[in-house]
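Novice: predicted model follows, preceded by the sequence.
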Amino acid sequence: MSRHSTVFERQPPREAAIDATLRPSRLGSYWLEDAPGAGHPQLTAATTADLVVVGGGYCGLWTAVLAKRRDPGRRVVLLEAETIGWAASGRNGGFVEASLTHGEVNGRARWPDEYDTLHRLGRENLDALERDVLDLGLDVQLERTGTLSVAYEPHQVRWLEEDETGDWLDESAVQAEIHSPIYRAGRWERDETALVHPARLAHELARVAGELGVEVFEHSRVTGLSSGRTGGVRLRTERAVVRASAVALATNVFRPLLRRTRLSTVPVYDYVLMTEPLDAAQKASIGWDRRQGVADLAHQFHYSRLSADDRILYGGYDAIHRRQVSPEHEDREASYRRLASHFLTTYPQLEGVAFTHRWAGAIDTSTRFCAFHGLARRGRVAYASGFTGLGVGATRFAAEVMLDHLAGDDTERTRLAMVRRPAVPFPPEPLATIGIEATRWSLDRADHDEGRRNLLLRTLDRLGLGFDS
């Protein structure tokens, strides 16, 4: 296989410039620092509930809020192992995408007969989320600015030319939007993505949940789940027991409470940098006046956006699989240096701008690269997971699915093949790590060979396990 260098290898910045821009950074999510949570008590006494939600990220919070809106008299308890939004919900880029399938290519490949329905339902879900932000008074800095997909290599330009979605931008037009010398073309889908402050979204949902009557408990890790003798479900925490009529599991990347889903996700770490606020001259040097979310077309892609105070978030590229979630995986110097290098190649005019924060988060990756759904324990336990980095919006849809399942409702959502069919599990270790590393190597090779996919990637495509970012 021939190997071509990418623009990031052809035009690297000085090592001294990378050192200077990273030196001021500290390890920690900017979003969580900027919007600390209000705090909730720990569950210390036995209790009962009509519905227990396990997990205090977006999926669990949306489930609790929507459950109370469906039935205000229902007693709902939410149990979070740490603090609200501390994991993926406080560490992501804040891209609220309409897609439920991780993009059109993935969706059409897996569910060709129902993709149009999935696309419509995804748009309706995004519209409903935006209405909820307004109706519930969620202070989340929502901006529906869309996503600008950019090409920096000739083969990526060809991909964009073949695409028919959004507005086409040639080289001069895309560089007029965002003044990066490496951008060769773009497609701007203006209405398929909103941007939010991720931690604010989690904390505002928790606030509204409390106002609706949801009992929210932090530092209340669920350690076991069993079927009760009277037909309910018994959940054990470190200090108390909860008996519930129904349970919604929204545990994201963490060890599932159901044995059947323990091979359905693997943790993949994503790395992020956040700059200091740009001053007026720096902001003028890059343009970006319409504040779109930005993502490039590489298999190992970068994503970026502006915060409300004109910081640039820059993340992606490295996707590092780990066998378990642990804080020790978050400070990976090689990934942060690579991101800083790519950032300075993308925006050379911003040399001298400092990064103030660096952080990482574990993505709950599934073999289908989007969420899977299910029902267990004779219809008393619903679950959703495997959002693979696209959960800010899709978790709301998943919450509706779980509530439909628990109610026994036959809806358009529950009839979807995407909802009815389980995700193919990963093989046990060490086979999972071997396969994931081989796939990651192959994706890197594809990015260095004009996007051409090797035999492994083509085989995974045929098996329904392939992926195009």
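Specialist: Yep, that arrived. Predicted model only: the values in this text are computed from it and were never measured. Numbering: from 1, shown residues only.
Novice: please make it C-alpha for all contacts and neighbour counts, starting now.
Specialist: Will do.
Novice: how about the helices in the stretch 51-200 of the chain?
Specialist: 58-70, 104-110, 115-135, 154-162, 171-177, 198-212 (DSSP state H, counting those that start in this stretch).
Novice: let's bring in a second one:
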Amino acid sequence: MKQHQTAYERNAPDQRVVERALASSQSEVYWLEEAGTQTRYPKLTSSMTSDLTIVGGGYLGLWTAVNAKRRNPGQRVVLLEAQNIGWAASGRNGGFCEASITHGDENGRARWPDEFDTLHRLGEENLDGFDRDVHDLGLNCQWERTGTLAVAVEEHQVPWLRGARHELDVEAVRSEINSPLFLHGALDPKGAALVHPARLALELARAAVELGVDIYEHSAAIGIHTNKVAQKVEVRTAHATVSSGRAVLATNVFRSLLRRNRLMTVPVYDYVLMTEPLTTQQLASIGWSRRQGLTDLANQFHYARLTQDNRILYGGYDAIYHFGRKVRREYENRPESFARLASHFFATFPQLEDVRFSHRWAGAIDTCTQFTAFYGLTHGGRVAHAAGFTGLGVGATRFAADVLLDLLSGGTTPLTELKMVRQRPLPFPPEPVASVGINMTRWALDRADHRQGRRNLFLRALDAVGFGFDS
């Protein structure tokens, strides 16, 4: 069957517009540059003991540290970060903090239908708790409880938004954000917030230290084992060992210290553009007065938002996997992905043809086959882990931190009893099968976007067994 062009392809700008807009862009993460990436904490150089050792200085590790000290202020908590706090996914994402802890309602209902209402409620409570923590902990992270706007850009997507609580017809959606591509919309006014991702990580670290957490940067954990004589978990770095009663592994996209988890996630690269600040006239031409987060409904979706100084962050679409589950700096520079994003940006906002991009970057997302985090205990219940947030970890990591601490407590709690917490998703296959399967899935998803959303037999088979790939 002949494939149709997508709305972004039908409305593509002149290539010269794309080239001009990208010409002076920096290959740097805007958030990290704005917040500063200097080392703030010492390197671990001598062995020590603690009550809880946390491996990983992103959101999951930081929330676990903060909440552990709030639960038990007297315990000693040590956090080890391989590079700088928040340098990886936590410092370079879009800054969307969503209520959903199941990667959206559709995914949650499909995988955990019997407990979805509970998961939905827990997600809303988590976002409200996040909001309170921003104020109670004094987190200076440009928090904005804006909600989100989902838009249909193809005729076949319009029915997907029918019946939404805050449904918008074509005139209403364009009065919110003015784009000739938008055909229909749905507002979620309270289900998400926007945040400066790098500042959030740095502020969580500050709050953790004020609570008494010891943070060490440039202190990569290279091994973990149980000392059965001392009944301790020993986390080893190149220069020292931390011996503790319990440990949390919060390394997410990076190679797990646990062999059993090394096939559970794959790193998928997501690409992002940031514009220069819009002028008053440019901003007026698109509206966006409520400053909501923005997403479309395609399989290969786009997301966009305004920053505090009225830049537009625009990302998504390409989700690139590299053979061998590798995470490498050179994968972040992919000119064809940046050019495609820029073309889609100007198709969405042709009135911004004179806007330039100041920054372009990428980051690796820890994708798992159920699209949302999985959990577990090892080493006789002394080590807890979570990974696989699949791009929606800004809010979900706060919830996950409490799950991990509940698991380590050894007791039964409402969180530890959740099927979502007790269930392990299917692993990805080893190479070369993983690469073949993932790239075939990407091709099939792209084909569906070009065929009015119709999923082929391959995608329907994956849906039937609960095996997915997403960013």
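Specialist: Everything's here; your move. If you're wondering where the values come from, they're calculated on a predicted model, not measured in any experiment.
Novice: got a TM-score for the pair?
Specialist: TM-score of the superposed chains, computed with TM-score structural alignment, normalised by the length of the first structure, equals 0.98; 467 aligned residues with a C-alpha RMSD of 1.0 Å.
Novice: can you put the helices of the stretch 51-200 of the first structure in CSV and add distance to Gly93 of the first structure and mean neighbour count?
Specialist: Conversion of these to CSV gives the following (distance: least, C-alpha to C-alpha, whole Å; neighbours: other C-alpha atoms under 10 Å):
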stretch, distance to Gly93 of the first structure, mean neighbour count
helix 58-70, 14, 25
helix 104-110, 20, 18
helix 115-135, 16, 17
helix 154-162, 23, 15
helix 171-177, 20, 18
helix 198-212, 7, 23
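Novice: Leu460 of the first structure is nearest to which of those?
Specialist: Across the helices of the stretch 51-200 of the first structure, Leu460 of the first structure has its closest neighbour in helix 104-110 (11.8 Å, C-alpha to C-alpha).
Novice: average distance between the closest one and the second structure?
Specialist: Per the superposition on the second structure, helix 104-110 of the first structure and its aligned residues are separated by 0.8 Å on average (mean C-alpha distance after the TM-score superposition for the first structure).
Novice: from the chain's centroid, how far away is the strand or helix carrying Ala246 of the first structure?
Specialist: Take DSSP states H and E as the rule and Ala246 of the first structure turns out to sit in strand 241-249. Centre-to-centre, strand 241-249 of the first structure and its host chain are 26 Å apart (C-alpha atoms, centre = their mean, to the nearest Å).
Novice: now do that strand: everything it contacts.
Specialist: Contacts to strand 241-249 of the first structure, defined as C-alpha atoms under 8 Å, 6 or more residues apart in numbering, come from residues 45-55, 60, 63, 228, 231-236, 380-384, 402, 406.
Novice: buried set for the following helix or strand past it?
Specialist: Sequence-wise, the next helix or strand downstream of strand 241-249 of the first structure (DSSP H and E) is strand 266-275. Buried residues in strand 266-275 of the first structure, counted by 16 or more other C-alpha atoms under 10 Å: Val266, Pro267, Val268, Tyr269, Asp270, Tyr271, Val272, Leu273, Met274, Thr275.
Novice: check those and tell me the two furthest apart.
Specialist: The span of the buried residues of strand 266-275 of the first structure, defined through C-alpha to C-alpha, is set by Val266 and Thr275 at 29.7 Å.
Novice: thinking again about what came up before, what's the mean deviation for the strand holding Ala246 of the first structure versus the second structure?
Specialist: Compared with the second structure after the fit, strand 241-249 of the first structure shows a mean deviation of 0.6 Å (mean C-alpha distance after the TM-score superposition for the first structure).
Novice: from the centroid of the first structure, which residue is nearest?
Specialist: By C-alpha atoms, centre = their mean, the mean C-alpha position of the first structure lies nearest to Gly389, the distance being 2.8 Å.
Novice: can I get the buried ones among the contacts of strand 241-249 of the first structure as something I can paste into PyMOL?
Specialist: Selection command for PyMOL covering only the buried members of those, criterion 16+ other C-alpha under 10 Å:
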select buried, resi 48+49+51+52+53+54+55+60+63+232+233+234+235+236+380+381+382+383+384+402+406
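Novice: helices - which of the contacts of strand 241-249 of the first structure land there?
Specialist: Secondary structure defined by DSSP state H assigns Gly60, Thr63, Met402, Leu406 of these to helices.
Novice: reformat the residues you listed into CSV and put distance to Asp468 of the first structure next to each item.
Specialist: Shown next, in CSV, are these (distance: C-alpha to C-alpha, whole Å):
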residue, distance to Asp468 of the first structure
Gly60, 28
Thr63, 30
Met402, 28
Leu406, 33
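Novice: now, which of these sits nearest Thr6 of the first structure?
Specialist: Thr6 of the first structure lies nearest to Gly60 out of these, by C-alpha to C-alpha, at 40.6 Å.
Novice: ok, that closest one to Tyr317 of the first structure distance?
Specialist: Distance, Gly60 of the first structure to Tyr317 of the first structure, using C-alpha to C-alpha, to the nearest Å: 28 Å.
Novice: before we move on, what about Gly213 of the first structure?
Specialist: Taken as C-alpha to C-alpha, the span from Gly213 of the first structure to Tyr317 of the first structure is 41 Å.
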